[in-house]
Structure formats: C-alpha cells, structure tokens
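A.B. asks: what would the 3D arrangement of this be:
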Amino acid sequence: MKLASLSPGTWYSLLATLLLLTLIAALRIGAVDLTFDDINHILRHGLGLSSATVDPVSEGLFLQIRLPRVLLCATVGAGLSVSGVLMQALFRNPIVEPGLVGTSSGAALGAALVFVLGKNINWAFTDALGLFLLPCVAFTFAFAATLLVYRIASISGKVNVATMILGGIAINALAAGGTGFLSYIARDPQARSITFWNLGTFSGADWTQFALVFPVTVIGILLALRFTKALNILILGEDEVRHLGYNIDRLKIQVLLLNTLLVAIGTAMVGVISFVGLVVPHLLRLLKTSDNRFLVIASALLGGALLTMADTIARRLVAPAEFPIGVITAFVGAPVFIWLLVRNARSFQKGGFYA
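C.D. replies: Down below sits the predicted model:
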C-alpha cells in the first residue's frame, strides 16, 4: 500500500506511535542509560505509589534532567515544524523556513541583548516581566525581522521569492552582526552562553522552561488549524482569498504573529535550531499531500519525533559531553535545502505551489 493512499487518521496514528517510541528511547538513552525497570521504579516512587528504595542519583537524573529535557525537545520540534508549515503556505514556496526569513536570527539578537544587558535594560516593564523577559524580547525582535523581510519581498504587491531570500540574507546578516557585537562586549560567561545558545542546546532544560513552552506551543498549533483553510486557498492567489471574504492583510499579520510566537518561545529557551521547519513539512508534503489541514498536525508529530531523535544523538555522540543539536540539524538540513532549491527550480514552470 502506498503511503499517499493512507487516510489522515492512519497517518496520525503512525506518527503518534513514532513520537511515542522516540520519547521512550530518548528517556532510556543518554550518558547514563536507564532500563525500563529503573524508569518504572523511579516514576512509581516519584508518584508515591511505591515505597521501594530508589537510587537518588538516578531519580534526580531522570525526573529533574532527562524527563523535562525530552518533553521540551518534542514540544520545540512540534512548534518549529508547524511554523515551517505556516511560513511555506504564507510565502507559497516550499523552501521557506523561519531561519531563512530572519525569524530565528531576530529572536537570537533579542535573546543576546537580554543575556548581555540583563537588568541593566532600563525599561519600565523589565521587573514586571521577570521570567518572561527573555521570551518577550525574543518575540519582539523575531517579529520585527520577519515583518521586515516580508515587506521587502512584497514591495511590488506580490511576494517575490528571490527578493525574500535576499532580504532574509540581509536581515540575518544584520542580526548576526548585532549578536556578534554583543558577544564582543560581553563578559566571558555571557559570551559563552551566547555561543552555545546560537548553536542550539537543550542542556539547560528544566520544568520551568517546559511549563512556559508547552502551553504556548499547544495553543499556537490549535490556532494554526484555524488558518489552514485560508492558507490552502492562498496557494491559488491572493485574489481568490479576497473573493471568498477573507481580509488578506489581516491574515498575513495573524500568520506572521503566530509563526513568530511559535519560533520565538522555543528559540528563547533552547537557542537557534535550523532547518527543522524546512525538512519536516516538505517531507510530509512529498509523502502525502499539500493540504495544510493535514500538514499542521502531522508536522507537529513528526517534528517532535525527529528533533527528539537528533537530541538523543547529540547526547550520545560524544558522551559524557554533549554535541550542539543545531549542528546536527544543520548537517542534515543543509543538503536537503540544496536539493529543494534544485527541485524547485526544475518545477518552476509547473504552476501551483511551486509557481
């Protein structure tokens, strides 16, 4: 049976099973491997269902480090993948992802600003935001960068993909320059944090970060489902969307805001992770369909699974040290992006999504 002929429900079941198996494997594998019996005893003891003696080191490792890390990784992967779906539908091109249009680099610049200046930022709301300062600043810079790239790309009234990519390169360069300057004036601990953060890492994951990212990502995915019908119509052109009663300008801003929210909340916590939003939606599009109603849910499941796999590899590759996960996703995503560019150029005359 061909994969494309499977029903969406079957696809969701398969991808949910893949995600579950990936989570289980990630919980077991690491610098210190845990058996299923170990995990069972730790969970039962943690929930108060067992009075058996549990190794406190293993319990702390699992409950305070590995479990929140794995759950956060799956959540961020889901958010980045859904963001890729939204961006590709909005720009009507399969080679778009948050890292290419300035979203990730803008969030990185905002986060670096908070890292270096911290409480020295004399904003009235700095103390009031508290724990939310970093994601809020990252969101502001990410949205500004994405909006600027979109304005540049649509300056002629129609989104020009070549102009969009060039504009993204320019904005990414400006953001990278700003981040580099902040790294230059930062003290050693701050500069080190910025360096590792720009490479992407889940090493600092904890329950607080998960509590911030998870609800925002879930709400973002649910909101993304509201725009899938309009985004499907947008493939045919902006005039079609207007004829059906949609406010195209409002739709663009809403999608950009939602995309920025999904990217910025994850990026602010774990750093820049590239190409997940590019590879996952396009892989599903090739295997099944371009229907955004399917892609949003399927991408969330597959993105969570793939990023969890990548993080597991990062933890085991140079154990007991840790390999930056952003490097792994770049090594995989960059060749895929090159292939997509070649494929997109060859398909340019076909019309539809690739026009």
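A.B. asks: all contacts plus neighbour counts: C-alpha atoms, from now on.
C.D. replies: OK.
A.B. asks: okay, the residue nearest the centre of the chain and Ile273: tell me how far apart.
C.D. replies: For the chain, the residue sitting closest to the mean C-alpha position, by C-alpha atoms, centre = their mean, is Leu80 at 2.1 Å. Separation of Leu80 from Ile273 (C-alpha to C-alpha, to the nearest Å): 9 Å.
A.B. asks: cool, and Asp188?
C.D. replies: For Asp188, the distance to Ile273 - C-alpha to C-alpha - is 23 Å.
A.B. asks: same for the host helix or strand of Ala224, what does it pack against?
C.D. replies: Per DSSP states H and E, Ala224 falls inside helix 207-226. The contact analysis (3 or more C-alpha pairs under 8 Å, 6 or more residues apart in numbering; DSSP states H and E) places helix 207-226 against helix 67-91, helix 248-270, helix 292-317.
A.B. asks: quick one: which of those is nearest Thr35?
C.D. replies: Nearest to Thr35, of all the helices and strands packed on helix 207-226, is helix 67-91, at 14.2 Å by C-alpha to C-alpha.
A.B. asks: same for the helix or strand following the closest one, what does it pack against?
C.D. replies: Note on helix 67-91: by DSSP H and E, the next helix or strand toward the C-terminus is helix 103-117. Here helix 103-117 touches helix 133-153, helix 161-185, helix 188-199, helix 248-270, going by 3+ C-alpha pairs under 8 Å, 6+ apart.
A.B. asks: next, the structure of the following sequence, for comparison with the previous one:
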Amino acid sequence: MKKKVAVYKVAFFIVLLVALVTALYLGAYDFNQSVFEIVSTYFNTNTHTADSFVLIELRIPRILMAILTGAALAISGTSLQGLFKNPLASPDLIGITSGAVLFAALTIVFGSAVMHLLPAFFRYVLLSVMAFIGALLTMWFVYKMATSNGKTHILILLLSGVAITALTGAVTGFLTYISTEEELRNITFWSLGSLAGSNWWKVCLVFIVVLLGSIRLLSKGKILNALMLGEKEAAHLGFDIEKTKREIIIIVSLMVGCVVAFNGTIGFVGLVVPYILRFVFNSNYNILLPLSMLLGAVILLIADTISRTIVIPAELPIGILTAIMGAPVFISILINYKRKLK
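C.D. replies: Have a look, this model is predicted:
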C-alpha cells in the first residue's frame, strides 16, 4: 500500500508540474521570450517589460492561487466527509461557502460606510475576515442543528445545509437588488468565482492560512479513521471527539472563508476530489488527506487554465467549470446511494 500511495503522490506531483508549466504559457497574452528568459532578465537586470509584468505580477500569482485554493477546498471537503462520515458533506453543500459569500456581499454593500474608520491594514483584510465569520457562523449553525446528545445526524446536517444555503442565497439576492452598479459587479464576481484578482499579497495571506490549516488537518487522519467505527468506539480508543469536531470545523471555516473572500464561490472541488480517491484507497484518511491536496490543486489549476483560455480574450468564471465537473459526480453519488437502498 505504501508503494502504491507513493506512486500516486509522484504521479499527481508530476501532473501538477506539467499543468503549472503549461499554464505559464497559456493565456490571452503571448510572450515574446521564454518564461526562463523573462524571469532571468527581470531579476538580473531589474528590467520591467510587458512580458515580465504579465508573467510575474499577473500569471504566476494566479497559478499559485489556483494551487492553494484547490488544495484548501479539497482537504476541507475530505475532512468534513470524514468528520460526518458521509461523502455528501462538503463546504458548498452544507452551507459554508454560501455563508462566506453572504458576509462578503454584506461587506461589499455596507462596508464603505465604516471603511474610513478602520486602520489601513484592517481595511485590506476586512473582506477576508467577514467571509471567515460567515463561514464559521454557518458551520456552527448547521452543526448545532444536526447534533443531539453528542451525536451528529447526517440527514439533518444535509437538510440544514440546504436550508441555510437557500436563506443566505435569498439575502445575497436582496443585497444584489439594492446594490449599486459597482457593488453589483463585485457581488457577481463572488457568486461566479474567479482567480483574476490574484496578486502576491493575497497569495501570501492564503498561503499562510492554507499552510497552517493543512498541517493541523493532515494530523487528523488517525482520528478520522477511528470515527469510521463510530464516535463511542473512537472515544474508547482515547481520542477527544468533541475537541476534534470543534477544531476541524474552525479550521475548515477559516480556510474556506479565506479562499472564498479572495476568489468567490468555487464549488464541488471538496466533493469531487475525495470521491475520486475513494475508488482507489477507500476511506483511509491518512492517505486521502495528503492526496486530496495534490489532486485538488491539479484539478483547480487545470480548470482555471481552461477558464482563461477557452473564450479568449474574455474569461469564463471558474465556478461555472467546477459546477459542470461536480454536478455529474454528485448525481453519481446519489445513484450509488439509491442502489444500496434496494
């Protein structure tokens, strides 16, 4: 098994490198030099050209953001599915994403009224902080609704997610109705999802959040495996179940809130990735968690490359592509569940 896992890790890493190099060259702008020559000239002579600006200030940050966002959404979805012992549990299906989008929309519409009262740094991170708060509150509400006497009821969890998604969608729709033209464009950006606004500051902030969050989630493989036996059995093995639930919920909310704040709604990644990996590795979370990060990064990087090249010079919102990829997988999961009920 270890050899098989190592082979998959190497394979995913190679595919990621190939996708990364390919993404560097693809886009609406064609370079006059090779990527290596542009980077070498930029750092050795400090010469700023159109090629160096597009590559270093636009394309590379966007590629890195795609990798980080894909990894964050994939490991978040895998962790939630392990925590709730259900392959349908993902950030977008149980309402975390819609909660983050709602609070981002509230900030876009009403934030200008208080923005001048805030310190300069907090103005920059306000949207991310509010998106995190929205994700955390949504996850807390859904978790409380679905938990009774220390046991989480999966059906109530999913139905609560559907309800909160409908409610936050309605409020977001109202905010869209009362927004100005500029605010409407910003809300539409969050609703459809795009990595076009990526820059080095955003990449650095997301990198810190994803790095710290992923380190903690990667250490939860053993307890997630134990939870497959049941919460009581996992507790008998010495694991603190409630502490683990709180920690995973907070970390997932932070990671999802952060990437949604900068990139908008990018759905189904947390659903598709673990579903694909389970065909090979079943539900061994010591294996699923690290592999989900690699596969999530690969899928989102490829999706973003397609989104910015398929309708050049325009750009197709990446949230549309991930929904096209994820919806058939979601339907196939439901079909498998239906077969098991017979």
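A.B. asks: TM between them?
C.D. replies: Here the superposed chains carry a TM-score of 0.94, computed using TM-score structural alignment, normalised by the length of the second structure; 342 aligned residues with a C-alpha RMSD of 2.1 Å.
A.B. asks: would TSV of the helices and strands packed on helix 207-226 of the first structure with distance to Asn122 of the first structure be doable?
C.D. replies: Shown next, in TSV, are these (distance: least, C-alpha to C-alpha, whole Å):
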stretch	distance to Asn122 of the first structure
helix 67-91	31
helix 248-270	20
helix 292-317	37
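A.B. asks: what's the most buried one of those helices?
C.D. replies: Scoring those by mean neighbour count under mean count of other C-alpha atoms under 10 Å gives helix 67-91 as the most buried, with a mean of 27.
A.B. asks: what's that helix aligned against in the second structure?
C.D. replies: Taking TM-score structural alignment as the measure, the second structure aligns residues 60-84 with helix 67-91 of the first structure.
A.B. asks: same question for stretch 231-239 of the first structure.
C.D. replies: Using TM-score structural alignment, stretch 231-239 of the first structure lines up with residues 224-232 of the second structure.
A.B. asks: grab the nearest non-local neighbour of the residue nearest to the centre of the first structure.
C.D. replies: Nearest non-adjacent residue to Leu80 of the first structure, counting by C-alpha to C-alpha, 6 or more residues apart in numbering: Gly277, 5.2 Å away.
A.B. asks: stretch 148-162 of the second structure: end-to-end distance?
C.D. replies: From its first residue to its last, stretch 148-162 of the second structure covers 19 Å (C-alpha to C-alpha).
A.B. asks: for that stretch, which positions count as buried?
C.D. replies: Using 16 or more other C-alpha atoms under 10 Å as the test for burial, stretch 148-162 of the second structure gives 152, 154, 157-162.
A.B. asks: cool, and stretch 263-277 of the second structure?
C.D. replies: Neighbour counts over stretch 263-277 of the second structure (16+ other C-alpha under 10 Å) mark 263-275, 277 as buried.
A.B. asks: how about stretch 209-229 of the second structure?
C.D. replies: 209-210, 213-214, 217-218, 220-221, 223-228.
A.B. asks: from those residues, which is closest to Ala323 of the second structure?
C.D. replies: Among these, Val210 lies closest to Ala323 of the second structure (C-alpha to C-alpha), at 22.7 Å.
A.B. asks: quick check: the aligned residue for the closest one in the first structure?
C.D. replies: Alignment note (TM-score structural alignment): Val210 of the second structure maps to Thr217 of the first structure.
A.B. asks: roughly how far apart are that match and Met87 of the first structure?
C.D. replies: Distance, Thr217 of the first structure to Met87 of the first structure, using C-alpha to C-alpha: 16 Å.
A.B. asks: one more: Val159 of the first structure?
C.D. replies: With C-alpha to C-alpha as the criterion, Val159 of the first structure and Met87 of the first structure are 12 Å apart.
A.B. asks: what do you get for Leu20 of the first structure?
C.D. replies: When C-alpha to C-alpha is the yardstick, Leu20 of the first structure and Met87 of the first structure sit 27 Å from each other.
A.B. asks: please apply the same query to Pro135 of the first structure.
C.D. replies: Applying C-alpha to C-alpha, the value for Pro135 of the first structure to Met87 of the first structure is 20 Å.
A.B. asks: so Val213 of the first structure sits against Ile265, correct?
C.D. replies: Yes - the pair Val213 of the first structure / Ile265 is scored as a contact, 6.2 Å apart, by C-alpha atoms under 8 Å.
A.B. asks: OK, contacts around the residue of the second structure most remote from its centre?
C.D. replies: In the second structure, Thr45 marks the outermost C-alpha relative to the chain mean, sitting 37.6 Å out by C-alpha atoms, centre = their mean. For Thr45 of the second structure, the contact set (C-alpha atoms under 8 Å, 6 or more residues apart in numbering) is empty.
A.B. asks: that one and Glu37 of the second structure: what is the separation?
C.D. replies: Distance of Thr45 of the second structure to Glu37 of the second structure, computed by C-alpha to C-alpha: 12 Å.
A.B. asks: and what of Asn263 of the second structure?
C.D. replies: Applying C-alpha to C-alpha, the value for Asn263 of the second structure to Glu37 of the second structure is 30 Å.
A.B. asks: now Ile320 of the second structure
C.D. replies: 35 Å.
A.B. asks: cool, and Val209 of the second structure?
C.D. replies: Remark: distance between Val209 of the second structure and Glu37 of the second structure (C-alpha to C-alpha) = 32 Å.
A.B. asks: what does Leu26 of the second structure give?
C.D. replies: Counting by C-alpha to C-alpha - Leu26 of the second structure and Glu37 of the second structure are separated by 16 Å.
A.B. asks: neighbour count: the two, which is higher?
C.D. replies: Set Leu26 of the second structure next to Glu37 and count neighbours by other C-alpha atoms under 10 Å: Leu26 wins out with 15 against 11.
A.B. asks: how about the more buried one, what's its partner in the first structure?
C.D. replies: Applying TM-score structural alignment, one finds that Leu26 of the second structure aligns to Ile29 in the first structure.
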